[in-house]
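> Have a look; sequence and predicted model below, questions after that.
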Amino acid sequence: MDISGIAMEDRNLVRVMETALRARPSQIAIRDPDRALSYMELWDEGLRIAGGLGRLGVGRQQPILLMLDNHVDNGLLWMGIGLSARIEVSVNTAYRGQMLAYIIADSKATVAVVEEQYLPRLVEIAADIPALRAVVVRRGADTDDDSLRRAAQLWEVSDFAELSAAPPASPEPVAPWELFSFSYTSGTTGRSKGVLCPHAHAFGQATSDGLGTTLPGEVRFVVLPQFHAAGRWGGIYNALIHQGTAHVAHGFSASRYWEQARAVDARTSQLVGTMAEFLHLQPERASDREHGLREICILPLPRFFAAWRERFGVRLLTAYGSTESGAIIFNADARSNSVGRPRDGYDIRIFDPNDIELPPGEVGEAVVRPNQPWTTSIGYLGRGEETAALWRNGWLHTGDALYRDEDGNFFFVDRLDDAIRRRGENISSVEVELHVCAHPAVAECAAVAVPSEFAEDEIKIAVTLRPGESLSEPALLDFLDDTMPRFMVPRYVHLLAELPKTATSKVRKTEIRKAGVIGCWDRATGAFVTAGEQNAPLAPHHGKEPA
């Protein structure tokens, strides 16, 4: 979708909905397996929720924390936030403990909306989030009266249904530079940072041709989690902008994906590379092509994308971008491993460490400069130095290593830093290390990415123990299972007498990576890795991947 001709003042959720209401008020805008709302119903209920947020004392351009699963109510809350110029702060539902406390405190959100099942996690960290004053609970099938009682002693607690019982608010005029989201992305040299995303930036994220285009009246099958921009903007917002229908699945199932897509009559969808690999591992069926999907965007492409496309009979799309930059490169018919060419409106170069442009074929850092304002992130919440580094010399620095060929096609190589991408999640090595070092027996830890038999990475940790302490690898992993998100729990553990360091006492992570996984404890197999096993695939019967 070429958005260069779309007026800047129209690049916000209010204008998108007003346009759709004039054309298709009774068409289904969003649905899940349990509920469906037309564009008019989504607008009306969204404004009532906006009214409810006002009654909670949340003002214009103030943040609201969301810790919700995939369903229509999640989309409704997002709609209420967007129509009233408030700021969404969606939290990964796997977060807990210190990581959850850090993001809530850093966002300065005073109101949180959470699933009832996640309420105990908030109660556990109450002392670390003193600014939180009100919690809206979306009740589940099994009411946890004890958690509700404890929460009511700490905060003003209300039911999600009360939000939509308020008198409707009026839609707020929204400027393109006003913030729509604090999107927390993993830090690579420190803790996670809140990316400041204006309305025009979110609109651009949702309209990249690399994500696919849902035609008016068509269904976009959304299986990515709504706490990620790819699920929220690339999924729901993409469908609304194109006046289609967003069908929000409660979760991703490799064994039922095609059946579900067929049942909801979907035409477009979006996956992360790991999901595509899980689909490819499913037994081949005669019905593999019996679906209505026309195109699927996969980020990143699986290694066997040509065979994948042939087996399932869909057009493959891919793109490159980040929360900070947006989707800036896309490949609308992926027949090579190129991430594509720059989209209209973005100047993209490959720089060396001193910001000198490199010629075709040479690997360097991808940098971007838009030709229209407010179409990328404007920086990081409360982090002036990091924002200055992001926008060094007038270019947004992605932190990723790419190269381009003589024809202008771009190719992703690697990340320039210590970030890890696993199971569709960007993970900060620092975050992993903080969790590991919370164990009383651990002295030091270094976390690195190592190759996976699937797309993306696995996590290896090199660990030293405090003098006089003893700790087994399985015991450490059991501790981490209880304290950190599942996708962050390392697969490989290597206990060492000391970590390799420079003369200035900095850990040499390059050496830890190069050592590979031989001699490491493998969480997946429950044994140490030997030379003959280091590249062995993870057998499906281990039960470590989604069904």
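In hand now; what should we look at?

> okay, CA-based contacts and neighbour counts for the rest of this
Fine.

> Now for the nearest residue to P451 once chain neighbours are set aside, how many residues are close by?
In space, and not counting its chain neighbours, P451 is closest to D457: 5.3 Å by Cα to Cα, 6 or more residues apart in numbering. Residues lying near D457 (other Cα atoms under 10 Å) number 19.

> contacting residues for D457?
By Cα atoms under 8 Å, 6 or more residues apart in numbering, the contact set of D457 is I420, R421, R422, A449, V450, P451.

> Also V448?
Listed by Cα under 8 Å, 6+ apart, the contact partners of V448 are D418, I420, S429, I459, K460, I461, K509, I512, R513.

> Please apply the same query to D418.
T188, T189, S428, S429, V448, A449.

> before we move on, what about A94?
M484, P485, R486.

> With A389 instead?
Listed by Cα under 8 Å, 6+ apart, the contact set of A389 reads H397.

> where does it land in three-state SS?
helix (DSSP: H, G, I helix; E, B strand; the rest coil).

> how close does it get to R383?
10 Å (Cα to Cα, to the nearest Å).

> and what of S181?
16 Å.

> Those two: which has the busier surroundings?
More crowded of S181 and R383, by other Cα under 10 Å: S181, with 27 against 12.

> got the contact list for the residue nearest the centre of the chain?
Residue closest to the average C-alpha location in the chain (Cα atoms, centre = their mean): H228, at 3.2 Å. Applying Cα under 8 Å, 6+ apart to H228 gives the contacts S90, N92, S183.

> Including neighbour count, secondary structure and distance to E41, could the residues you listed go into JSON lines?
Output for those, formatted as JSON lines (neighbours: other Cα atoms under 10 Å; DSSP: H, G, I helix; E, B strand; the rest coil; distance: Cα to Cα, whole Å):
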{"residue": "S90", "neighbour count": "26", "secondary structure": "strand", "distance to E41": "23"}
{"residue": "N92", "neighbour count": "19", "secondary structure": "coil", "distance to E41": "27"}
{"residue": "S183", "neighbour count": "26", "secondary structure": "strand", "distance to E41": "27"}
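
> Second structure follows, compare the two:
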Amino acid sequence: MIDVVGDRTLNDLLDERVALGPDHQLLVFEDAEGAVSELTYGGFQDLVLRAARGLQELGVGHGDRVAVQLRNSPEILVIWFALARLGAIFAPSNVANTTPELEHILRKARVSLLIVEPDYRAIAEGAIAAAGGDVTLVIARGPGGDAVTFSDLLEREPLTDAPDVGAMDVCELIFTSGTTSKPKAVMLTHAHCVRSGEDAVRCIGLHDGDRCMTSLPLFHCNAQAMTALAAMTVYGTIILLEVFSATKYWSQLRRHGATETALVAMQLRTLNAQPVDPDERDHRLHRVFYSLNVPDEERLSFEDRFGVTLINGYGQSEAMVMITSAPLVGDRRWPSIGLPIAGRNVHILDEEGNPVPRGEVGEICVEGTPGRDVFLGYFDDPDATAQTFRDGLLHTGDNAMVDDKGFFYFFDRKKDMIKRAGENVSAMEVESALIAHPEVATAAVIGVPDPIRDEEVVAVVVAEHAGAVTAEELREHCAQRLARFKVPTTIQFVDELPLTSVGKVRKDALRKEWTDAAQARATTS
């Protein structure tokens, strides 16, 4: 492993940049109504220290877990770095999470304090009550009523007596879907987060002062590493959008002078589907980083139309995003997911842990040092940690092959994960929600190709009594238990599921049936 971080923390990263010049612009934020606010590095540091003092007065200390359910905003960045200053742990929650999903985060991480927007207060109070009630609630970005507000905390004097925080201290828990019905909490250290910013800079080819724009949510690693930490690493500017708007995106890029942006495949397709704008090539973008699948013809169309270079890559939360990335220059061998990023040794192994020949499919496994370039482990889950990281390797659970030039090609997910519009959906989690309905005997959930969202969630259900429950009733049942992006788009009732000789559901057969049907519809339309 190449150590590009040393013993640095997120606190060091911020303080070093402030020392370069506190008046340099760090953040431009555009909210959903188009209002714009700005922060300098020095102004941001002041808010971080004030928030840290306020959080400390509420009892937050080194190692404490604080859950945060906020949309993109300056507040979520301030809270992240304020917790880092205290040696506390940032546990972001997807804003689509329901009360049961937030309750799981509170229980799993043993959260002591929860910060939410007014829109999520009812969900938060329900989750706190279900989890036992021993969680302090703070309201941000709006009135709090009888609760403490985050704006109250910012009235405190800046923190001057911060505790010692080490590079190997955990600073974040990312809850990631997996094959189990309950998400696991990925532990990321300060050193790992700082490294992720360095990795992103090299993958995208950033330079001093670049201006990085995103509408991707800061409760995901992608926006944290590829935009926020990358921009800070090069003493640049974060341009943060509260929401994505295909009709406004290019004017926002021009307005804010963005030189780099990050998108998911659905956003690329949506932008490419917009009517031609005579000013759409009038921008300062060097490159656009994207994740998930984009066919070659779509990539070429996007690059030619908008005059940009697309750079793709592959990664996961356990690696704090990047594992492979397309070269900045030269042959990119589409649809390859690129080459291992600098400092990473990546292998393709069979079920016994042996290297597979080039051109054959195996599991992507990454050499790493826990807490440095791969995750420290799953919080309070040593068995899952031992299963994922063993023999010095992070086992990603994803299949790929390598060609004769060393380029990687993604094939499928061993973990039975569905990628829907940039979100991870655990098939087993959705199946568990469906089976909880008294009129569902069993269910299988699969992802089927979708031209806009990459994959859609399809549930194939065997009912206890034919006609006793409808698809819409099951969708409503799921919506009460799952984030909206996990709710099946389509529910099909069948008499029985296809099974193997040992009783396992043949999801390959279900996927083929649905994929063939989708292709047939596309051919006849």
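Looks like it arrived, so ask away. All values reported here derive from a predicted model rather than from experimental measurement.

> now, which of the contacts of V448 of structure 1 lie within strands?
Among the contacts of V448 of structure 1, DSSP state E puts I420, I459, K460, I461 in strands.

> Now tabulate the residues you listed in TSV and tack on neighbour count.
Formatted as TSV, these follow (neighbours: other Cα atoms under 10 Å):
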residue	neighbour count
I420	23
I459	23
K460	26
I461	26
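
> before we move on, which element is T247 of structure 2 in?
Using DSSP states H and E, T247 of structure 2 falls within no helix or strand.

> no wait, T318 of structure 1
strand 315-322.

> Work out the gap between that strand and the centre of the chain.
15 Å (Cα atoms, centre = their mean, to the nearest Å).

> what sits against the counterpart of P485 of structure 1 in structure 2?
Under the alignment (TM-score structural alignment), P485 of structure 1 pairs with A483 in structure 2. Shown in contact with A483 of structure 2 (Cα under 8 Å, 6+ apart): A96, N97, T98, E101.

> okay, now the counterpart of M275 of structure 1 in structure 2: neighbour count?
Using TM-score structural alignment, the partner of M275 of structure 1 in structure 2 is Q267. Q267 of structure 2 has 21 neighbours, counted by other Cα under 10 Å.

> how much space between Q267 of structure 2 and M417 of structure 2?
Q267 of structure 2 is 20 Å from M417 of structure 2, by Cα to Cα.

> Kindly report the same for P335 of structure 2.
20 Å.

> do the same with V243 of structure 2
Relative to M417 of structure 2, and taking Cα to Cα, V243 of structure 2 is found at 25 Å.

> can you check Q252 of structure 2 too?
33 Å.

> more neighbours, the two?
Using other Cα under 10 Å, the more surrounded residue of Q252 of structure 2 and M417 is M417, with 22 against 18.

> re the thing from before, could I get the contacts of D418 of structure 1 as JSON lines with distance to L271 of structure 1?
Below are these laid out as JSON lines (distance: Cα to Cα, whole Å):
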{"residue": "T188", "distance to L271 of structure 1": "24"}
{"residue": "T189", "distance to L271 of structure 1": "28"}
{"residue": "S428", "distance to L271 of structure 1": "22"}
{"residue": "S429", "distance to L271 of structure 1": "24"}
{"residue": "V448", "distance to L271 of structure 1": "25"}
{"residue": "A449", "distance to L271 of structure 1": "22"}
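
> out of those, which is most surrounded?
Most surrounded of the contacts of D418 of structure 1: other Cα under 10 Å gives S429, at 27 neighbours.

> Grab the nearest non-local neighbour of that one.
Sequence neighbours aside, A447 is the residue nearest to S429 of structure 1 in space, at 5.3 Å (criterion: Cα to Cα, 6+ apart).

> what do you get for R289 of structure 1?
F312 (5.0 Å).

> can you check Y184 of structure 1 too?
Per Cα to Cα, 6+ apart, closest to Y184 of structure 1 is G194, 4.3 Å.

> does the one you found sit in a helix or strand, and which one?
Here G194 of structure 1 is assigned to strand 193-198, by DSSP H and E.

> which residue numbers in structure 2 go with that strand?
Under the criterion TM-score structural alignment, strand 193-198 of structure 1 matches residues 184-189.

> rewinding a little: of the contacts of A94 of structure 1, which stay in contact in structure 2?
Contacts conserved in structure 2 for the contacts of A94 of structure 1, counting by both residues aligned by TM-score structural alignment, their matches' Cα atoms under 8 Å: P485, R486.

> so G52 of structure 1, which of the three states?
Following three-state DSSP, we place G52 of structure 1 in the helix state.

> again with S37 of structure 2
Here S37 of structure 2 is recorded as strand under three-state DSSP.

> Show me what it aligns to in structure 1.
Checking with TM-score structural alignment, S37 of structure 2 has R35 as its match.

> Tell me how far its match lies from S253 of structure 1.
20 Å.

> the more surrounded of the two?
S253 (17 against 11).

> What residue in structure 2 is paired with that one?
Correspondence of S253 of structure 1 to structure 2, assessed by TM-score structural alignment: S245.

> what's the answer for T510 of structure 1, then?
Aligned partner of T510 of structure 1 by TM-score structural alignment: D508.

> same deal with T387 of structure 1?
Looks like T387 of structure 1 aligns to T385 there (TM-score structural alignment).

> For its match, give me its contacts.
G377, Y378.

> Give me the secondary structure label for the corresponding residue of structure 2 for V436 of structure 1.
Under the alignment (TM-score structural alignment), V436 of structure 1 pairs with L434 in structure 2. Each residue gets one of three states, and L434 of structure 2 gets helix by three-state DSSP.

> and L434 of structure 2, how many neighbours?
26.

> tell me the contacts of D478 of structure 1?
Residues in contact with D478 of structure 1 (Cα under 8 Å, 6+ apart): none are found.

> is it fair to say it lies in a helix?
Yes. Checked against three-state DSSP, D478 of structure 1 lies within a helix.

> In space, what's closest to D10 of structure 1 - neighbours in sequence excluded?
V16 (7.2 Å).

> I298 of structure 1 too?
Nearest one to I298 of structure 1, counting by Cα to Cα, 6+ apart, is L271 at 4.9 Å.

> What is the burial count for the one you found?
Using other Cα under 10 Å, L271 of structure 1 is surrounded by 23 other residues.
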